[in-house]
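S.K.: the sequence and its predicted three-dimensional model are supplied below.
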Amino acid sequence: MSHDLGTAPLLGLRANVAQFSLLVVVNALVGGMLGQERTVLPLLAEYVFGLSSYTAALTYILAFGLAKAATNYLAGIWSERHGRKPVLVAGWVVALPVPLLLIWATDWWMVVAANVLLGISQGLTWSTTVIMKIDLVGPRRRGLALGINESAGYLAVAVTALLTGRIAAEAGLRPEPFLVGIAYAALGLGLSTLLVRETRGHADHEAVQAEGPASRVSDREVFVRTSLRDPALSSASQAGLVNNLNDGLAWGLFAVLFASVGLDIGHVGLLVAAYPAVWGIGQLATGALSDRWGRKPLIVGGMLLQSVALGLVAAVGSAGWWLLAAVLLGVGTAMVYPTLLAVIGDVAHPSWRARAVGVYRLWRDLGFAVGALMAGVLADLWGVRGAVWAVAAVTAASGLVVVLRMPETHRRAGPS
């Protein structure tokens, strides 16, 4: 698709600040839909549904991860074929019944079903807000843009986890905490339908300006390049998977571990919220820093810091030390999360970038499923602390893979 000079869309954060800001708000609501579960669902599994096996209790995270991973891949393909906005709106429609199912669930399979829908919704909505922001800002400030996007989403996860924990401490585990999710879903659908504008034209315009010909690349070739062949893309994909393996462990087991020493729901909610809060705030800085310093140093440092933080979680047993570990884990994740997405934007040609983002997010969010399964099995075998130690070791190994295999991808890396 070509544009003449009179109709070509402008690229850049400042030129698109209104739509960009709206998409930040929308992604905060997407994150809030995830945050409604972080404190409450692990406690529901234990105290309401009486699930004594960690493997059984974490089935909802396994279902969420598999559904989200598959939908991420499809979202990238569909957003290129049908446009970004229809995919975003469809994701919010799928989100509407999630809090209702969590309120009405009488058997654990209903909770698992709700998380299948939540995974589909998150795959459609979060993937699309990422793609749309990459479309709008162009190549110069991609790290900053993605840092803002991910910051909004994970700050909302933290705030909502803290809020629903407080509500649960005062009013019980159901239904009041999930009324927040109903409000988020309704507002997200309304904003996406009425105010968000299509951004595919921005990507088409950037593709015309991009260096090198925009030859047709098949879906299979994009998958192979992003998963295996390209050293930068594949290194980012494995690091993303391990990063979310951490998060699946934290989501499923941290609340149970913190409650096991006698902390009440309010204090558990505070500790659970601290990690995504620091993660969210930190990305405001780390995304921009990756535009100045390059991607690789932040990714390697972040993965190794996550490993240290997880080891601290496993080694200590008091709220103060756990708070420090949560802060360190949040800092490490903030260094990695927007930077990996920026790597994909750096390397993938605009003509197939949305599909590359979808493949990367497929692998990244499979980490939820792998983390839930691994954490559940290891916690049943070795206890919660043993599971955390094992994931800390895997995270350190992932950082070393990046050291050995990933080249620097940002053209402006180094002193300005």
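M.R.: Alright, I've got the coordinates. Owing to the predicted nature of the structure, the values given are computational and were not obtained by experimental measurement.
S.K.: C-alpha only now, for contacts and for neighbours.
M.R.: OK.
S.K.: which outside residues touch the helix or strand hosting residue 23?
M.R.: Here residue 23 is covered by helix 17-38, with elements defined by DSSP states H and E. For helix 17-38, the external contacting residues (CA atoms under 8 Å, 6 or more residues apart in numbering) are 13, 118, 122, 125-126, 129, 133, 136, 148-149, 152-161, 164, 177-178, 180-181, 184-185, 187-188, 191-192, 196-197, 251, 272.
S.K.: included below, for side-by-side comparison, is a second structure:
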Amino acid sequence: MTPRLGLRENWAQFSLLVLVNGFVGAMVGLERSILPAIAEQEFLLAARTAILSFIVVFGIAKAATNYLAGRLSDRFGRKHVLIAGWILAAPVPFLLMWAPSWNWILAANALLGVSQGLTWSTTVIMKIDLVGPRQRGLAMGFNEFAGYVALALSTLATGYVAARYGLRPAPFQMGIGFVAIGLLLSAFLVRDTRDHVHLEAQAHSGDADAAPIPSQAEIFRLATYREPTLSSISQAGLVNNLNDGLAWGLFPLAFAAAGMSLAQIGALAALYPAVWGFGQLVTGGLSDRIGRKGLIVWGMWTQAIGIAVIAMSDRFAGFAGGAVLLGVGTAMVYPTLLAAIGDVAHPRWRASAVGVYRLWRDLGYAFGAVLAGVLADRFGIAVAIWVTAAITFGSGTVSALRMRESSGASRSP
């Protein structure tokens, strides 16, 4: 069957990959509301830096795997990498349920990070492959919508189950089903998309083999500092996930210190990714129409405002308002950054460019957890949150000054 580019032309495979990415996101949601409580109550960890160590391990493992996932996808095929990611996720629910020490939790998060790097990166790359250049933002909106709405629902469910049945093992049992369904769908129904890459490369350059492919080292330099738009995207992604690491690890502790119940903490932890997830249904396609830069810049500034609102609050309504703003800002940024990478990078080295971007983006988890933990231990949780808000505002300013509009839509002012 001759491959064709476009969302409508590939709706069946595209929809299947959206579903698969929902199960990928749900695996992360298993931990979002309750792992800090497990650290404090079961393993008696007091220092914020120690509690947030699971996010550092997850972030480093996921970032390093993201870097490799693009090259592995180009070399061995997208589908093989996706299946490998699910196989590596299989032990995670069991480790979280029965871990006898905190080091076992860290091992589970290392495996989860590697699995996420392979599965999420591959579903992103495959959707970009399928739709071609015209609807790239819309495709990323659907992809990230599925992942983060599923993450939010999983977070809400684990918070509810933990409040009713205890912190372990019940909340993690649903993870066994997530892995089983994701692996079966990927192995038996997902098809590889490398033929779509070849087709787009021909349209891009007139000859799929004419344009030389930069070395991996050169792609790394382009996406890290040399090319203004690619490097602006990478730094914004890093700060965005620095915020997510803060929301994942420190916000539940801040909410608990303000007297929120476990059920309330679960609801607040789910609200931010839920707004983020649903918002991407709008912002991904919007970036195709109005351009990428404005959404990225204003999205980072909106995140900064949301974090500041949480820092100033001590009640559920204030925390919820800040979480909504943080979710809106993240929805503006997240699919747009991925779409912009696809705009700038040639199809033949796009997967590698996505890998470099996702390396820096997910190192934000580690940087955020270390920064938040050190600041919280030394100066208090509020100071850690305020410093993060300032960094986020600065990231938006960097993008405003360095980034160019990359889409074919109207240029941002």
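M.R.: Yep, it's here. Please read all numbers here as calculations on a predicted model, not as lab measurements.
S.K.: can you check which part of the second structure the helix holding residue 23 of the first structure sits on?
M.R.: Under TM-score structural alignment, helix 17-38 of the first structure corresponds to residues 11-32 of the second structure.
S.K.: what comes up buried for the matching stretch?
M.R.: 13-14, 16-32 (16 or more other CA atoms under 10 Å).
S.K.: and for stretch 213-229 of the first structure?
M.R.: 222, 223, 224, 225, 226, 227.
S.K.: which one of these is nearest residue 243 of the first structure?
M.R.: residue 227 (15.8 Å; CA to CA).
S.K.: show the contacting residues for that closest one.
M.R.: 233, 234, 237, 359, 360, 363.
S.K.: contact partners for the aligned partner of the fourth one in the second structure?
M.R.: Counting by TM-score structural alignment, residue 359 of the first structure lines up with residue 356 in the second structure. Taking CA under 8 Å, 6+ apart as the definition of contact, the neighbours of residue 356 of the second structure are 66, 67, 219, 220, 223, 224.
S.K.: okay if I get those as CSV plus secondary structure?
M.R.: Converted to CSV, the contacts of residue 356 of the second structure look like this (DSSP: H, G, I helix; E, B strand; the rest coil):
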residue, secondary structure
66, helix
67, helix
219, helix
220, helix
223, helix
224, helix
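S.K.: buried residues, the next helix-or-strand element following the helix holding residue 23 of the first structure. List them.
M.R.: Sequence-wise, the next helix or strand downstream of helix 17-38 of the first structure (DSSP H and E) is helix 40-47. By neighbour count on 16+ other CA under 10 Å, the buried set for helix 40-47 of the first structure is 40, 41, 42, 43, 44, 45.
S.K.: quick check: the last one touching residue 57?
M.R.: I take that to be residue 45 of the first structure. Yes. Contact criterion CA atoms under 8 Å: residue 45 of the first structure and residue 57 qualify, at 5.8 Å.
S.K.: joint contacts of those two?
M.R.: residue 51.
S.K.: quick one: residue 9 of the second structure and residue 125 of the second structure, what's the gap?
M.R.: Look at residue 9 of the second structure and residue 125 of the second structure: by CA to CA, to the nearest Å, they are 17 Å apart.
S.K.: show me which of the two is the more surrounded one.
M.R.: When residue 9 of the second structure and residue 125 are compared for neighbours, residue 125 comes out ahead with 24 against 13, by other CA atoms under 10 Å.
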